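Asker: I'll drop the sequence and a predicted model, then ask my questions.
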Amino acid sequence: MVKVSIFGSTGTIGKNVAFTLAREDTVDEIVMVARPESLDKVKGETYDMYDALAARDIDCRLTPTCNFHDIEGSAIVLISAGIPREKGMKRLDLAVPNAKIVAYYSRQVAKYAPDAIILVATNPVDVMTTIALEASKFDKMKVFGVGNHLDSLRLKNYFSRHININSSEVHTRVVGEHGDHMVPLLSSTTIGGIPLKYFVEYVDLDITGLVERLKNAGNTIISKKGATEYGPAYAISNLISTIITDTHKVLTVSCYLDGEIENVEDVSLGVPAVISKRGLEMIVPIHMNDIEKRNFMKAAETVREATYEVKEHMNM
């Protein structure tokens, strides 16, 4: 029996992840944890989801609760609880209030589901990944964040739509911070097996414009509809399904680094990693050109500094 628990289940991301996962029919039980004052709301969400799942003959169990004991036996615990980002707000503006929430829930996971993998979605996700790791005291291979997985999917989609080519032909990746200091690895991007630097000779491709669009994607969506939901929910569900099915995919998630990439240490950043039911099987080495390397180091410096400030504020 596969059990997944979600902290932040009444939020836009949490409830969408729960529904997306349930529809995939790979999870036996989804525990939707809420604060006592939000329990009725999460119950209402489960009733609505059950009505939809009945049309697909899916029997996934949805458990609304405010009792931490109910997460016992979870294979994965998603932490998506926190203050949502609003229009014009940078992810790092959320750091201190959300760190308190993430640290608290991480300690509950350590107490009630010590064998679980913690997946962090709360922003700023790179900072929160380190907070969850240190608060839970888990092995670093069992705690990681959504990182640049969604950014990588967005970039893949941009290339696919702009060139009018099937997305399966686009192989690209974004690393670094999930934020202003993200680093698209354009030097290793291929389209139909052709390196991007050769492909751009044959199509009208504004690389600079695409990268700027990528960096502003979240704010653009928030400015138009108030929140991002489908993209993050499907990206997170994809990560969870990869863990459950033990498919050993290489996905770009936020990992705590101990020198594996460019000797960067003591910070969590988005890097490619092999994902399995045991968590992070390995962090995959990457090749970067000089510009990408400088930007990656800048991302490390920025996120590390923000993480130190948050930890100092919380006396961690």
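Answerer: Perfect, I can see it now.

Asker: From here on, just use CA atoms for contacts and neighbour counts.
Answerer: Will do.

Asker: which residues does the closest residue to residue 184 other than its chain neighbours contact?
Answerer: Nearest residue to residue 184 in three dimensions, chain neighbours excluded: residue 174, at 4.2 Å (Cα to Cα, 6 or more residues apart in numbering). Residues in contact with residue 174 (Cα atoms under 8 Å, 6 or more residues apart in numbering) are 148-149, 151-152, 155, 182-185, 252, 270.

Asker: Just the buried positions in the longest strand seen in the chain, please.
Answerer: Taking DSSP state E as the criterion, the chain has its longest strand at strand 265-276. Residues 267-276 are the ones in strand 265-276 that count as buried (16 or more other Cα atoms under 10 Å).

Asker: hold the first one in mind and look at this next one:
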Amino acid sequence: MKTNKISIVGAGFVGSTTAFALMNSNIASEIVIVDINHDKAVGEAMDLGQGQVFVSPVKIIAGDYPDTKDSDIVIITAGLAQKPGETRIDLVNRNIAIYKELVPNIVKYNPDAILLVVSNPVDILAHITYKLSGFPQERVIGSGTVLDTARFQAMLSDKFKVDARNVHANIIGEHGDSEIATWSLATIAGLTIEQYCRNMEIEFNEETRKEITHSVKTAAYEIINRKGYTNYAVALAITRIVESILRDEKSILTVSTYQTGDYGLEDVYISVPTIVGRRGVIHTVEVPYSSQEVDALKESADMLKDIIAQSDL
């Protein structure tokens, strides 16, 4: 019988909540939690393990890199947060130093795994992981704008009083301030937003569009200002990516992947619609977004490439 082993490197708020979400998803047969603070990892594994009677059978342990051996997926949530007054380049370089130790240890015991990078800045750290791992590009994925896309859909759902699952709209680009809301192809029940609003006699204008776009971009800041961190929705987004991989769903998700020509993008990790299945990235999908949206995507990519060029990679 095929088993699905998932390892999580980093037992902070995101890593531990991801372990909980995966435990409830019935997708994993074994979950290994690794953290530089081993006691924290042990505590999380103990707490989760004591709830096993309420879910499908799953083995949950705290370990070190050797215990991750032969994982199907290794989820990387470890990383340093930005300090007050610290530049983005400084933060990237501090994380590069950590990843230069972390990634080779993962690769040593998991030469055939798919690496799913979640830590921020996720596009930069996914690129760094790809370069350090030596893995083929399809097996190094960043969580990208999967959560941002979900936020966009949820906000449109709230605005137009319709099930979020019937809203089709993407956030592409950097997972960050330069991300792009692709209004040009956003639809509800196959109708453009404008068509749907006309049919339903709902007021919709450019100001509404700007307000929703701003709310999506600042959603994480709003949560962090109130509780200090985000963890639940991102853990569900990670679980969604993992499910698509392990079940070979071939779902189209806005994960961050290495670009080799689509949209005019080269040598950069950035989020665009991507088919995700058992071997990781199967193919990116070049969607006919508006020229303004594609131009903004290229600007976002150039910004990310500039950071990589200035880093200590």
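Answerer: Perfect, thanks for sending it. Worth saying up front: this structure is predicted, and the values here are computed from it rather than measured.

Asker: With both chains overlaid, what TM-score comes out?
Answerer: Between these two chains, after superposing, the TM-score reads 0.93 (TM-score structural alignment, normalised by the length of structure 2); 306 aligned residues with a Cα RMSD of 1.8 Å.

Asker: quick one: which of the contacts of residue 174 of structure 1 sit in helices?
Answerer: 149, 151-152, 155 (DSSP state H).

Asker: what range in structure 2 matches stretch 158-169 of structure 1?
Answerer: Counting by TM-score structural alignment, stretch 158-169 of structure 1 lines up with residues 155-166 of structure 2.

Asker: Now do whichever strand or helix holds residue 22 of structure 1: which elements does it pack against?
Answerer: Assessed by DSSP states H and E, residue 22 of structure 1 sits inside helix 12-24. The helices and strands touching helix 12-24 of structure 1, judged by 3 or more Cα pairs under 8 Å, 6 or more residues apart in numbering; DSSP states H and E, are strand 3-7, strand 29-33, helix 39-54, helix 230-245.

Asker: Just send these back as JSON lines, with distance to residue 284 of structure 1 and mean neighbour count too.
Answerer: Shown next, in JSON lines, are these (distance: least, Cα to Cα, whole Å; neighbours: other Cα atoms under 10 Å):
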{"stretch": "strand 3-7", "distance to residue 284 of structure 1": "26", "mean neighbour count": "25"}
{"stretch": "strand 29-33", "distance to residue 284 of structure 1": "31", "mean neighbour count": "25"}
{"stretch": "helix 39-54", "distance to residue 284 of structure 1": "38", "mean neighbour count": "16"}
{"stretch": "helix 230-245", "distance to residue 284 of structure 1": "16", "mean neighbour count": "20"}
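
Asker: mind checking which of the ones you listed is nearest residue 298 of structure 1?
Answerer: helix 230-245 (25.0 Å; Cα to Cα).

Asker: the inter-axis angle of the closest one versus strand 3-7?
Answerer: For helix 230-245 of structure 1 and strand 3-7, the angle between their directions (axes from the mean of the first three to the mean of the last three Cα atoms, to 10 degrees) works out to 150 degrees.

Asker: Could you list every helix and strand in contact with helix 230-245 of structure 1?
Answerer: Under the contact definition 3+ Cα pairs under 8 Å, 6+ apart, helix 230-245 of structure 1 sits against helix 12-24, helix 149-163, strand 265-276.

Asker: Could you single out the most deeply buried of those?
Answerer: Highest mean neighbour count among those (mean count of other Cα atoms under 10 Å): strand 265-276, with a mean of 24.

Asker: mean deviation (superposed) between that strand and structure 2, please.
Answerer: In the superposition against structure 2, strand 265-276 of structure 1 averages 0.7 Å from its aligned positions (mean Cα distance after the TM-score superposition for structure 1).

Asker: Can you identify the element that follows that strand toward the C-terminus?
Answerer: strand 279-283.

Asker: count of neighbours near the aligned residue in structure 1 for residue 113 of structure 2?
Answerer: Alignment of residue 113 of structure 2 against structure 1 is given by TM-score structural alignment, with residue 116 as its counterpart. Counted with other Cα atoms under 10 Å, residues neighbouring residue 116 of structure 1 total 26.

Asker: which residues sit in contact with residue 116 of structure 1?
Answerer: Counted by Cα under 8 Å, 6+ apart, residue 116 of structure 1 has contacts 73-77, 109, 142.

Asker: what does residue 301 of structure 2 give?
Answerer: Applying Cα under 8 Å, 6+ apart to residue 301 of structure 2 gives the contacts 173-174, 265, 268-270.
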